[in-house]
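K.L.:
here is a sequence with its predicted model. Questions after.
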Amino acid sequence: MITSITRKIKNNKIKSIVLVIMLIAYYFCLPKTLFNTPTSTVIESREGILLGAKIADDGQWRFPKLDSVPEKFKVCIVQFEDEYFYNHPGFNPISIAKALWQNIESGEVKRGGSTLTQQVIRLSRKGQKRTYFEKAKEIILATRLEFRHSKEEILAFYASHAPFGGNVVGLDAAAWRYFGRRPQELSWAENATLAVLPNAPSLIYPGKNQSRLKAKRNRLLKKLFDQKIIDKLTYELAIEEPLPQKPYALPQTAKHLLNKVAKTHKGKRVQTSVEAYLQQEANTIVAKHYRELKQNQVYNAAVLILDVKTRKVLAYVGNTPTDRAHQKDVNIIHKPRSTGSIMKPFLYTAILDAGDLLPNTLVVDVPTKIGNYTPKNFTESYDGAVTAKRALARSLNVPAVRMLRQYGLDRFHYYLQKMQLKDISQSADHYGLSLILGGAESNLWDLCKTYAAFSSTLIHFGENSSQYYTNEFCEPSFLFDETVNFGTLTAEKTIFDAGSMYLTYESLKEVNRPEGEENWEFFDSSKEIAWKTGTSFGFRDAWAIGTTKDYVVGVWVGNADGEGRPGLIGTTAAAPILFDIFDVLPKSEWFDIPYDELEEVNICSKSGYRASELCEESQLQFIPRSGLKTKPCPYHIWVHLDKNERYQVNSSCQPLSEMTHKSWFVLPPLMEYYYQSKNPLYKTLPPYRKDCIAERQKSMDFIYPEEAVKVFLPKDFDGNTNGLVLRLAHSIPETKVFWYLNETFLGTTETIHEMEVTPTTGIHKITVVDELGNEAKRTIEIQE
């Protein structure tokens, strides 16, 4: 028997080899990838709603392959094209026989008899002539396709690659182009319309041949009714539905995000983290403000909304709906722009974290010249002294520059690098002290990322037993399926401690009206928002960034070409957009107090320093633990007065037993000069009684000029040179002051210490001496 079998194998060896070769050829006859055609880049919201699409490289609206086909379209296309689809192996012998007989009788190709599986093969082999030999190839390939893929996958291939007229390919694109909706949302009539289109896409096109298209659609609907797939009412309503007249424009709800996605995910369908409703609301708000802003020739704006807890992008508006002449296609969100004052909270946090300052500590706000740099407040007015938190809330420039100088330019620059503000790429010396006022550039993405990191740090600190994540300053993500990595938990702060961040937010929450914006309209005060505005030099950039426990909203307004415009200010141009956005966001709870990073201590009510025994008024306040090293109040001194407290006295003129000893709040002369104009309750030190030998003390300072200033003296219409008015602040205005220019005596002043001089060109020394022997000097250079 074995011999017999062996003989048969030998006799059929050739046949066996041929059979194996044919089986191998059959196995490999179907290309691994059926379709290599380019596809559109498509972005969807987190809910699966289409946000935008870019046309494929071959000029076709062809969306990436569908994962599944909507049930209604599936029923319609099977009933119209291939009623036995779920029963045949890839081809239908009966349909082929009928088509062959009909074609032979007519002498031309009248009927194809192709199944949906065969049509998928034909679509993948585009450009092939329709011959009987080609039809045989299609049958073989169709059966191979049936082995490789399920019926549902084959339907998805068909729905993704069938032509629907013009340059529309695939069900997804067709649903949006002809009905302006997702395929899953289409009615029976709309699905029937799309089901009959691929049968003759070049002949039947929406807007043309309406009667033929309607007849085809209604025949299919009648079949659905006859098959009891739809009921009578549905059928009657369906045949009355109008046909599409012209293609809809595809949604461009987030076109700048689409362009960004297309750079890394070209030809892909990308589900983003964007919330469709919020994106549309943001677009509407930006469009509304754009109509107002363009009246002042301001044409561009951008908005970014982040989810603090997930660090996901919720809305992404890269520009206004302006025109090409005003750079409508520029994505502002990632463009470096001058920061204005928007980074002041970072400096404030850094100083609190270092323990160099407390929130209510008085900082100096007087005319200031540092080298060749002369910072000025927005209104060019000065408070003399103002609390640090109030200086931040009012965005005062002079205190910010002085605080940066005190903290250290290199030190602050180092922390900006750690916060990964990528556009701050030059050395600290390149920017100088103007770094804090807009001397550097950053972008809306990085700035919002940093504010979100601050907010997230506070949340995580409260949720994780006073621990920090190592990667809080991570990149946000706009991809739905991407999880942001915050790193690992540690007891060590990431950059700044949670207490300093919380106190910074407490200051920003109290922002009422930044300096110089008296017409600001208050937002809904029931919402607790930490927010900051910024305006760059030359009114080129207006910023507003706000944060709650749940959201960060960032706004930039300006012109993409950098042209400045009067009135382009953060509070009037950007902040209204910011609060319109917050109005559509859910209300958030405020941040929990990070008690483990704070210490409650007595603070001097007037100076904001830690209270000394001389502070007559103090209150308990939370400060960062690092703030315990700050010095006690330096502005309260012990003074000796007569019994009426009208004059200062000492042992040279008054017995000790007849003196009144009192704590007095005293500021240095120049600070005092500006401070008392804004604080009418401030009491200057009483003068020494005339019979007393006054103690020498620093009691005066120049208001103008500043040290080493260069002055140009203009001439009037008669050609005469105008004079220079010198001004001095004295802690006891009634004191006599003697003025000298170089070695020449100029005169004496009392109460109002001003002296006009007309010096010659060159360098001069100004000297003042008061009757108590106190002296002050200034060097100036007069230029022609």
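P.N.:
Done, it's in.
K.L.:
all contacts plus neighbour counts: C-alpha atoms, from now on.
P.N.:
Will do.
K.L.:
pretty sure residue 91 is touching residue 142, no?
P.N.:
Yes - using C-alpha atoms under 8 Å, residue 91 and residue 142 qualify as a contacting pair, with a distance of 6.9 Å.
K.L.:
contacting residues around residue 253?
P.N.:
51-52, 279-280, 283 (C-alpha atoms under 8 Å, 6 or more residues apart in numbering).
K.L.:
identify the farthest-apart pair in those residues.
P.N.:
The span of the contacts of residue 253, defined through C-alpha to C-alpha, is set by 52 and 283 at 13.5 Å.
K.L.:
which residue ranges of the stretch 251-400 of the chain form helices?
P.N.:
Assigned by DSSP state H, counting those that start in this stretch, the stretch 251-400 of the chain shows helices spanning 255-264, 276-293, 344-354, 388-393, 397-407.
K.L.:
with mean neighbour count and distance to residue 64 as extra columns, can I get the ones you listed in JSON lines?
P.N.:
What follows is those, written out as JSON lines (neighbours: other C-alpha atoms under 10 Å; distance: least, C-alpha to C-alpha, whole Å):
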{"stretch": "helix 255-264", "mean neighbour count": "18", "distance to residue 64": "13"}
{"stretch": "helix 276-293", "mean neighbour count": "19", "distance to residue 64": "20"}
{"stretch": "helix 344-354", "mean neighbour count": "23", "distance to residue 64": "44"}
{"stretch": "helix 388-393", "mean neighbour count": "24", "distance to residue 64": "50"}
{"stretch": "helix 397-407", "mean neighbour count": "22", "distance to residue 64": "53"}
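K.L.:
and the comparison structure, right after this:
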Amino acid sequence: MTDAISIASGPELEPKPRPRLPLWRLLAAGLVVMLALGLGGAIYGLSTIRDIAAGLPLTPDIATLPVSTAVVDRDGQLLRPFTTAGGRWRLPVTVSEVDRHFIDMLVAYEDQHFREHAGIEWSSMLRAAGQFLGAGGHVVSGGSTLTMQVARLIEAEPTRNIWGKLRQMVHADALEHRLSKDDILTLYLTLAPYGGNIEGIRAASLAYFGKEPTRLTTAEAALLVALPQSPEARRPDRDPQAAEAGRNLVLDRMVAQGVIAQEEADAARREPVPTARKDFPMLAAHMAQEAVTAQPGVRRIALTVDRRLQSALERLGAGRAATLGPKVSLAIVVADQASGNILASVGSAGLFAEQSDGYVDMTSAVRSPGSTLKPLIYGLAFELGLAHPESLIEDRPTAFGGYVPVNFDGFSRGTVTIRQALADSLNIPAIVVLDAVGTARLVSRLTRANAHPKLPEGTAPGLAIGLGGVGVTLRDLVSIYAAIARGGSPVMLNDGVTPANHEPAGSAPVLDPAAAWYVSDILADVPPPLNGSPGRIAYKTGTSYGYRDAWAIGYDGKTVIGVWVGRPDGEPVPGISGITAAAPVLFESFDRLGAPAVPLRPAPAGVLFASNTQLPGPLKRFRHPDDNMTTRDAAPEIAFPADGVDVDLGLASGSDLPLVVKVRNGAPPFTFFANGAPFGRSAFARQNSWTPDGPGYVTLSVVDAEGRSDDVTVFLD
């Protein structure tokens, strides 16, 4: 039995013209039935009917009938439904959304003259009265039309007594003259009970068959016709045999009435009856929940996501996370560059994954971005005219006051191009460039890209933000990379969660078009992971300090995708990295788009195609705008080897491995000495190699261009 239905107080629907019985005929017919059932006199009956007519509830407004909130994708396909306030699954549906074969079977089984009568089938009522008298006062059949059943469902009142039946008759008459036949049928399709907390054809079809009722087999349609007659006794998840018997009864009736052929009924009988309820769809679960919270009471909420892509990426994310451990989660965001619409949002490896805190939406969690901000740092240098992708820069130990960045692998490459520094994600050059362009400018451009960087309260941005010392979300990074992909033009991400349209993106560019193109050109050359094809997308990976977050963000000419892998509780995942954990998921996500990659934007005006030797003098080598930067003011220091250490070169076994001496600070060129004898001089490089004669102590020294020096003593073996 359905729970009570709240009746809307809005305007009644325009009635369809149909012959209406005069009130005296309705009253007379009611009295005939009452008398036939031995329930009293005419005067009392007339008074009762008048009271019923006066006390009828307002006709429900189908548009405001309480139903489950249905969150749908951009094409109207169901992503996730929510129960009503009473805990029932009652999904909105229209006649056009239900298989026509089911409608024909329902009408043939329940109410053959539904389209002709005015709410009451008098021959059926008289038959029911005769059966009542013949059975010695026991109700054999009710004679209810579909309209009378709708009246019962609206009022949620008992029906197996004469007073309830009379009220249904009066109410059915009112419904027939206020609603169209399709409106009445819509109410039945929405409210009919199907066992437990399942109400309506749409919820029933999803619960028992896992699909929408637009396409039903003959067996499925017959079962859904039979269930509302005895919704608890025939529940297939509790008594499949009773459900099968009820279904077959409907099939027999359909054959007898010529609705279906005997062969079709025989084939339907062989189709198994479901024995358990299926889970309702729960795609984009985090976003759907956020939407329902933001728009309480709304019947239908349309998100921007694509159901097919969302489903594919949720399966991908769950499978990939499972290979990394039970406490590892994963998040994916896919956005259209032109509109900013989010096409897929995977918040975790599984909403109910307890060990990995699947309820936490990691697309909006604030985390350390690792190296993923480097493209914007270099883009600012290109925009300011400080560098070109082929400009040379030093990757060597460098100190900035008390901050001494090191590369991820602990090694320095010496002189490299900006292109190589970004493609290889070298830390030291990135911080040198960030020091030149300014941390305040970087934070400002992040904001222009509609990101929301988080810094500790009361602190100013320092150079560490270039290597992940700032909090951002996966959506922030997708927004930043979308701007780069668009030639520096910002876009506001939109998901349909909030009822009002989002504010338009600001007009100030994140980068100028030439600078954005340089960045994209470099990122397109980054070697892909083992499962990827080179040159398909431009992408960047990142790994936060302590192996807590692994990132991969990439784009082609149309779509941008961001991937995060890690533990929601912030604990390290030893060995995790952007290239090994996140990048494979990124490339597989692009494969799931189901369309060929769209080429990146062509080069805009102002792009300079040149090798290093062809560049203008000021661009051949990256120069800090401040000629007196702290690293040149400080005296040179031997960064490796450290003073007093033992260095194992395998000399005792006859090895001739050289000793690499590395220098930080000071002004090049540098001259290197071993026990007072010079062994090398470098114009720009901050390291040199020396091959010792044998094991023992050695004093290493370095002198810079200004005569400043440093020395260490080490033992070689």
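P.N.:
That came through, no problem. Given the structure is predicted, the values throughout are model-derived calculations rather than measurements.
K.L.:
where does the TM-score land?
P.N.:
Aligned and superposed, the two chains score 0.77 in TM-score terms (TM-score structural alignment, normalised by the length of the second structure); 621 aligned residues with a C-alpha RMSD of 4.0 Å.
K.L.:
before we move on, the earlier item: mutual contacts of residue 91 and residue 142 of the first structure, please.
P.N.:
In contact with both residue 91 of the first structure and residue 142: 117-118, using C-alpha under 8 Å, 6+ apart.
K.L.:
find the nearest non-adjacent residue to the spatially most central residue of the second structure, please.
P.N.:
The C-alpha lying nearest the average C-alpha coordinate of the second structure belongs to residue 345 (C-alpha atoms, centre = their mean; 1.8 Å). In space, and not counting its chain neighbours, residue 345 of the second structure is closest to residue 333: 4.6 Å by C-alpha to C-alpha, 6 or more residues apart in numbering.
K.L.:
look up how far residue 193 of the first structure lies from the aligned residue in the first structure for residue 80 of the second structure.
P.N.:
The alignment partner of residue 80 of the second structure in the first structure, by TM-score structural alignment, is residue 52. Counting by C-alpha to C-alpha, to the nearest Å, the separation of residue 52 of the first structure from residue 193 of the first structure is 24 Å.
K.L.:
so which of the two has more stuff around it?
P.N.:
Taking other C-alpha atoms under 10 Å, residue 52 of the first structure and residue 193 do not tie; residue 193 has more neighbours (26 against 21).
K.L.:
how about the nearest residue to the more buried one, chain neighbours excluded?
P.N.:
Per C-alpha to C-alpha, 6+ apart, closest to residue 193 of the first structure is residue 217, 5.3 Å.
K.L.:
helix or strand for the one you found, which one?
P.N.:
helix 210-226 (DSSP states H and E).
K.L.:
residue 74 of the second structure: what secondary structure?
P.N.:
Following DSSP: H, G, I helix; E, B strand; the rest coil, residue 74 of the second structure is assigned to coil.
K.L.:
what about the helices in the stretch 101-250 of the first structure?
P.N.:
116-124, 132-148, 151-161, 171-179, 188-196, 210-226, 232-240.
K.L.:
with distance to residue 728 of the first structure as added columns, please give those in JSON lines.
P.N.:
Formatted as JSON lines, the helices of the stretch 101-250 of the first structure follow (distance: least, C-alpha to C-alpha, whole Å):
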{"stretch": "helix 116-124", "distance to residue 728 of the first structure": "89"}
{"stretch": "helix 132-148", "distance to residue 728 of the first structure": "93"}
{"stretch": "helix 151-161", "distance to residue 728 of the first structure": "82"}
{"stretch": "helix 171-179", "distance to residue 728 of the first structure": "74"}
{"stretch": "helix 188-196", "distance to residue 728 of the first structure": "84"}
{"stretch": "helix 210-226", "distance to residue 728 of the first structure": "90"}
{"stretch": "helix 232-240", "distance to residue 728 of the first structure": "89"}
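K.L.:
of all the ones you listed, which lies closest to residue 600 of the first structure?
P.N.:
Here helix 171-179 is closest among these (C-alpha to C-alpha), at 61.2 Å.
K.L.:
so where is stretch 407-427 of the second structure in the first structure?
P.N.:
Stretch 407-427 of the second structure maps onto residues 377-397 of the first structure, going by TM-score structural alignment.
K.L.:
swap in stretch 541-559 of the second structure?
P.N.:
Alignment of stretch 541-559 of the second structure against the first structure: residues 533-551, by TM-score structural alignment.
K.L.:
contacting residues around the alignment partner in the second structure of residue 241 of the first structure?
P.N.:
In the second structure, the residue matched to residue 241 of the first structure (TM-score structural alignment) is residue 271. Neighbouring residues of residue 271 of the second structure by C-alpha under 8 Å, 6+ apart: residue 219.
K.L.:
quick one, longest helix in the first structure?
P.N.:
helix 444-463 (DSSP state H).
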